[in-house]
Structure formats: C-alpha cells, structure tokens
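Student: How does the following fold in three dimensions:
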Amino acid sequence: MPWLYLLIAVCAEVIGTSALKASAGMTKLAPSSIVVVGYGAAFYFLSLTLDQIPVGVAYAIWSGVGIVLISAIGWRFFDQTLDLPALMGMGLIMAGVAVINIFSKSAAH
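Tutor: Prediction:
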C-alpha cells in the first residue's frame, strides 16, 4: 500500500504544479484551488508512505518522478523545449530512482 500512496502523492504534486502555472501567481481562483488541494494531497499521501518507506528513498522517488512528469507536461502543454542535456538529465534522474529501487538495501519492499 505505501507504494500506491507514493504514486498518488506524485500524481497530486504534478497536478498541483501544473495548476500553479495556470494560477497566474495565485490570482486565479480555480487553478489556485487546484494548487492548494494538489499539494495538500501530495504531502498527505507522502506522509502515509513514511511508515514503510524510508524518508530519503520516498522523497527521491517523489521528486525524481515528479520532475520528469512535470517536464513532460511542460513540453506537451506549455510549449517548453527539452533539449538533449535536459533529456539526458531526466534520464539520469530516472536511472537514479531505478538504482535505488532495484539495488539499494535502503528501500523497504
């Protein structure tokens, strides 16, 4: 169950961050509300994972996967460019998340 909670936390954070762009500095009510609810849900579900997944591992996965997803959303919906160094960096982030999950004894299974 903690891995499901972590997935929900990542998705909620990505939704909140995506709405942050549309909130125009938190001046638009609907996107600002989505930001607050998204981040609130993200932190709530992240907190639920910490009983079984070490905080460093959970945060590394949460932030790493979030970075890659937000970058993809920025590229797809906000016309942001992803050049080769950006793609390589995201590949390294995902490789790091994979190494933690596959090889690290720090990750609780």
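
Student: make it CA atoms for all contacts and neighbour counts henceforth
Tutor: Will do.

Student: now Ser71: how far from Tyr44?
Tutor: Per C-alpha to C-alpha, to the nearest Å, Ser71 is found 23 Å from Tyr44.

Student: Phe45: what's it in contact with?
Tutor: Tyr5, Leu6, Ile8, Ala9 (C-alpha atoms under 8 Å, 6 or more residues apart in numbering).

Student: hmm, 6 Å instead?
Tutor: Residues in contact with Phe45 (C-alpha atoms under 6 Å, 6 or more residues apart in numbering) are Tyr5, Ala9.

Student: and for comparison, fold this next one:
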Amino acid sequence: MPYVLLGLAIVAEVTATLSLRASEGFTKWGPSAVVVAGYLISFVLLAKALTALNVGPVYAIWSALGTIGAFAGGVLLFQEPVRPVTILGAALIVVGVVVMNLGGGISHG
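Tutor: Next up is the predicted model:
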C-alpha cells in the first residue's frame, strides 16, 4: 500500500507542476486551483507513504519521477523542446535513484 500512495503522490505532484505552467502566473483560476490541490494531495500522500518507507530513497523516487513526468508533460502538453542533453539529464536522474536504492532498502521497521 505505501507504494500505491507514493505513486499517487507522484501523479498529484506532476499534475500540480504542469498546472503551474498552465496557470500563467496564477492568472487563470482553474489551473491555479489544481496547483494548490495537487501539491496538498501530493504531500499528504507522501507523508502517509513515509510511515512505512525510508525518507531518502522515497524522496529520491518521488522527486525523480516527478521531474521526468514534468519534463514529459511539458513536451507533450506545451511543445517544449527535447534536446539530447535533456534526455541525458533525465537518464542521469534515473541512474541516481537506482544507485540510491542499491544503498539500502526503502522500507523501515
């Protein structure tokens, strides 16, 4: 169950981040409301997941998948450019998370 909560936290965070872009500096109310709700939901779910999982690796997974999700969403929704160096950066993020998780388990207790 903590992994489901973590996955939902990531989805909520990516949704909020993409809505932040769509809010045009908080001048559009609909996307602005999604930003606030998305981040609130994300942090609540992340906090619940952290009752059973270790904070370091979980935060690495949450932030890495959130970063990659925001990158992919920016490309798909806002036609942001994809360059080889950005793909390399995304790959390095994934490698970093894998290395962190090799250092120890992500559940505690």
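
Student: Ser71 and Tyr44 of the first structure - which one has more neighbours?
Tutor: Ser71 (20 against 16; other C-alpha atoms under 10 Å).

Student: separation between the more buried one and Pro85 of the first structure?
Tutor: Ser71 of the first structure is 13 Å from Pro85 of the first structure, by C-alpha to C-alpha.

Student: Next: Cys11 of the first structure.
Tutor: Distance from Cys11 of the first structure to Pro85 of the first structure, by C-alpha to C-alpha: 25 Å.

Student: How about Asn101 of the first structure?
Tutor: Where Pro85 of the first structure is concerned, Asn101 of the first structure sits at a distance of 24 Å (C-alpha to C-alpha).

Student: okay, the two: which has more neighbours?
Tutor: Just comparing Asn101 of the first structure and Pro85: by other C-alpha under 10 Å the higher neighbour count belongs to Asn101, 16 against 9.

Student: which residues in the second structure form helices?
Tutor: Secondary structure of the second structure (DSSP state H): helices at 2-22, 29-49, 55-78, 84-102.

Student: Have a look at how far, on average, the longest one is from the first structure.
Tutor: What that stands for is helix 55-78 of the second structure. Mean deviation of helix 55-78 of the second structure relative to the first structure after superposition (mean C-alpha distance after the TM-score superposition for the first structure): 0.8 Å.

Student: swap in the first one?
Tutor: Between helix 2-22 of the second structure and its aligned stretch in the first structure, the superposed structures give an average distance of 0.5 Å (mean C-alpha distance after the TM-score superposition for the first structure).

Student: returning to that earlier point: single out the most deeply packed of the helices of the second structure.
Tutor: Comparing the helices of the second structure by mean neighbour count (mean count of other C-alpha atoms under 10 Å), helix 2-22 ranks first with a mean of 21.
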